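Student: sequence isn't available, so here's the structure alone:
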């Protein structure tokens, strides 16, 4: 038996756009079930928002997301979490980083913001950090065995 941990991100109206962005970077299958699809509408203005969504790729990438309904308190932290994308393959990390940060710095507000450019680090052959257009900070790195 295997277990997998999947980040589940909470949004207020941006879950569909966030999932579409993650899908554009990592590929795989995107599933987005709206409150209307699930017959769970509590506010007609939120009917098309996401009650359950996921992007899953054959390479092992997984992320889930939903839109917190207006009747539920939503107070995200400053940086409540980092999502870590790790691989032992530098080319794979560079490919995902390139897609994730495409157009970064263009000032359109719809691109990722590079926090730490992808480059060698003392603990990894490649390490980079970027915040996506939805405020989620992601870390991309090449995983190496820890010799601590």
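Tutor: Received the coordinates, thanks. These numbers come from a predicted model, not from an experiment.
Student: hey, let's count contacts and neighbours off CA atoms from now on
Tutor: Fine.
Student: can you give me how far stretch 88-98 is from the chain middle?
Tutor: Using Cα atoms, centre = their mean, to the nearest Å, the mean C-alpha position of stretch 88-98 is found 16 Å from that of the whole chain.
Student: and for that stretch, what's in contact with it?
Tutor: Stretch 88-98 is touched from outside by 25-26, 85-87, 118, 125-126, 140-144, with contacts defined as Cα atoms under 8 Å, 6 or more residues apart in numbering.
Student: just among those residues, which is most surrounded?
Tutor: Taking other Cα atoms under 10 Å to define a neighbour, the member of these with the most is residue 141, carrying 27 neighbours.
Student: and here is the other one:
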């Protein structure tokens, strides 16, 4: 079985800000722009603040991967629960790229494990960014 896995993140009103930040870290352009809730049929009765929330955004990354997201809509009963059940694991091609990604994502966030050579042979670190998203950066010179 062959498939690709695209991480999909949910935010509570700050998806556009988060993805502008991720775009500054990873580069690239949003595929199809940023779709707002107001562009969907049947959303005319949403509160004005919710009409400006992100319905969908996707940021193509290297290696045919895409990071995607949307905002929740509280008036439709959505509730965001942040936790440590999801981390996005990045596997760059060099230590230098690992450091660059880690340091950019850590800006305004909380480092859990700084980038260091680990006992299992990889160069690894983990953090939670300023938007509450967990990231692992793992460089293995043998892969």
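Tutor: Done, it's in. Just so you know, these numbers come straight off a predicted model, no measurement behind them.
Student: what's the TM-score here?
Tutor: Here the superposed chains carry a TM-score of 0.83, computed using TM-score structural alignment, normalised by the length of the second structure; 138 aligned residues with a Cα RMSD of 2.3 Å.
Student: narrow the contacts of stretch 88-98 of the first structure to those in helices?
Tutor: Secondary-structure check on the contacts of stretch 88-98 of the first structure using DSSP state H: residues within helices are 25-26.
Student: now the contacts of stretch 88-98 of the first structure in TSV, with distance to residue 34 of the first structure?
Tutor: Putting these into TSV (distance: Cα to Cα, whole Å) gives the following:
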residue	distance to residue 34 of the first structure
25	22
26	22
85	27
86	30
87	32
118	35
125	41
126	38
140	30
141	33
142	35
143	36
144	40
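Student: so what's residue 29 of the second structure closest to, chain neighbours aside?
Tutor: Distances taken as Cα to Cα, 6 or more residues apart in numbering place residue 59 nearest to residue 29 of the second structure, at 6.4 Å, with adjacent residues excluded.
Student: do you know how far the residue mapped onto residue 129 of the second structure from the first structure is from residue 144 of the first structure?
Tutor: Residue 129 of the second structure maps onto residue 132 of the first structure when the alignment is built from TM-score structural alignment. Shown here: residue 132 of the first structure relative to residue 144 of the first structure, a distance of 25 Å by Cα to Cα, to the nearest Å.
Student: same check on residue 94 of the first structure?
Tutor: Counting by Cα to Cα, the gap between residue 94 of the first structure and residue 144 of the first structure amounts to 16 Å.
Student: what of residue 1 of the first structure?
Tutor: 25 Å.
Student: tell me the SS of residue 115 of the first structure?
Tutor: Classification of residue 115 of the first structure using DSSP: H, G, I helix; E, B strand; the rest coil returns strand.
Student: just give me the match in the second structure for it.
Tutor: Looks like residue 115 of the first structure aligns to residue 112 there (TM-score structural alignment).
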